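Chemist: model the structure of this input:
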Amino acid sequence: MTNAVHIVCPHCDAINRLPETRLSDTPQCGKCHQPLFAAQPLELDTRRFDRHIERSDLPVLVDFWAPWCGPCRMMAPAFAQAAGVLEPQLRLVKVNTEAEPALGSRFGIRSIPTLALFHHGREIARQAGAMGTADIVRWARQHVGG
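Modeler: Sure thing, here's the model as predicted:
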């Protein structure tokens, strides 16, 4: 029997159920037929955040950032590259704390950039400060066991 996982579509936010063994087969959303993984971070607003964090069986790595933050802008390409390495085992998302201050406040984000790793709606790890691609990948895998 194959384990099924729930994946939230990055395009239409539909919840897709698929066999875990098919994650690497470039699956598409059953509703909008767009790819479930694009090897790039997904920008989330407050409205979409909870659905992606709580309804996905995949761990979700969140980059809390702001456009005025130099280290955030420096880390952005590394975070995008990490998405290409870590998907489909993890979903990488970005939250602009300037545009979504309620999310930054809700999670007590005191400095940016801050990476927070969530699984089944619960924060399981946090790291403040800019990192390179290899460090992001290593840190994420260390906390999800892969």
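
Chemist: alpha carbons only for contacts and neighbour counts from here, please
Modeler: OK.

Chemist: so what's the residue nearest the centre of the chain up against?
Modeler: Closest to where the C-alpha atoms of the chain average out (C-alpha atoms, centre = their mean) is L92, at 2.4 Å. L92 makes contacts with Q40, P41, L42, V60, L61, V62, D63, A83, as judged by C-alpha atoms under 8 Å, 6 or more residues apart in numbering.

Chemist: one more to put side by side:
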Amino acid sequence: MSEPIHIVCPHCDAINRVPREKLGVQPKCGKCSTPLFSGQPLGLNELRFARHIHKNDLPVLVDFWAPWCGPCKMMAPAFEEAARRLEPNLRLVKVSTEENQGIAAQLNIRSIPTLALFRQGREVARVAGAMDAPRLVDWVKQNL
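Modeler: Predicted structure coming up:
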């Protein structure tokens, strides 16, 4: 059996230790018993953002968006499709720059949509602009 990895629960934010080979069998949270993966992007606020970025052993892809942004709205279905394709090997999250201006300022987000890929708590890649699902998945795979 391989070394367990840490996965933050998308529901209660508990940190779970899951053997890597068990990722594909729909692991559940040890605290709240909900599935750790749903194939849907997770919406985060400032309070939850740091925990999910720094405590997940999985890479985390963040979509910085705003409700008034046309390209953000157009890309939302592609981001959801990417979540279905990339989980459970990656966590996909959405952060509204309108509601979470502190995160946007801290990370110097200047345009939206902006995608930022984090690994082990550090940003490893960033791209601005809307993408369709195949391009988004390819971009992630190239940068991991």
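
Chemist: TM-score for this pair?
Modeler: Overlay of the two chains. TM-score (TM-score structural alignment, normalised by the length of the second structure): 0.99; 144 aligned residues with a C-alpha RMSD of 0.6 Å.

Chemist: follow-up on the earlier one: how much does the helix or strand the residue nearest to the centre of the first structure falls within stray from the second structure?
Modeler: When elements are assigned from DSSP states H and E, L92 of the first structure belongs to strand 91-96. Once the two are superposed, strand 91-96 of the first structure sits an average of 0.1 Å from its aligned residues in the second structure (mean C-alpha distance after the TM-score superposition for the first structure).

Chemist: same thing with stretch 71-86 of the first structure?
Modeler: Mean deviation for stretch 71-86 of the first structure: 0.3 Å (mean C-alpha distance after the TM-score superposition for the first structure).

Chemist: centre of the chain versus stretch 112-125 of the second structure, how much separation?
Modeler: Between the centre of stretch 112-125 of the second structure and the centre of its chain there are 9 Å (C-alpha atoms, centre = their mean, to the nearest Å).

Chemist: typo on my end, it should be stretch 34-54 of the first structure
Modeler: 7 Å.

Chemist: how about it: buried residues?
Modeler: Within stretch 34-54 of the first structure, the residues that count as buried by 16 or more other C-alpha atoms under 10 Å are L36, F37, A39, Q40, P41, L42, L44, D45, F49, H52, I53, E54.

Chemist: residues touching that stretch, excluding its own?
Modeler: 7-11, 13, 26-29, 60, 79-81, 83-85, 87-88, 91-96, 100, 102-103, 118-122.

Chemist: buried ones among those residues?
Modeler: 7-10, 13, 27-29, 60, 79-81, 83, 85, 87-88, 91-96, 100, 103, 118-119, 121.

Chemist: quick one: contacts of the one helix or strand M75 of the first structure maps to?
Modeler: Following DSSP H and E, one finds M75 of the first structure within helix 70-86. With C-alpha under 8 Å, 6+ apart as the test, helix 70-86 of the first structure has contacts from 38-41, 63, 65-67, 91-92, 112-113, 129-134, 136-137.
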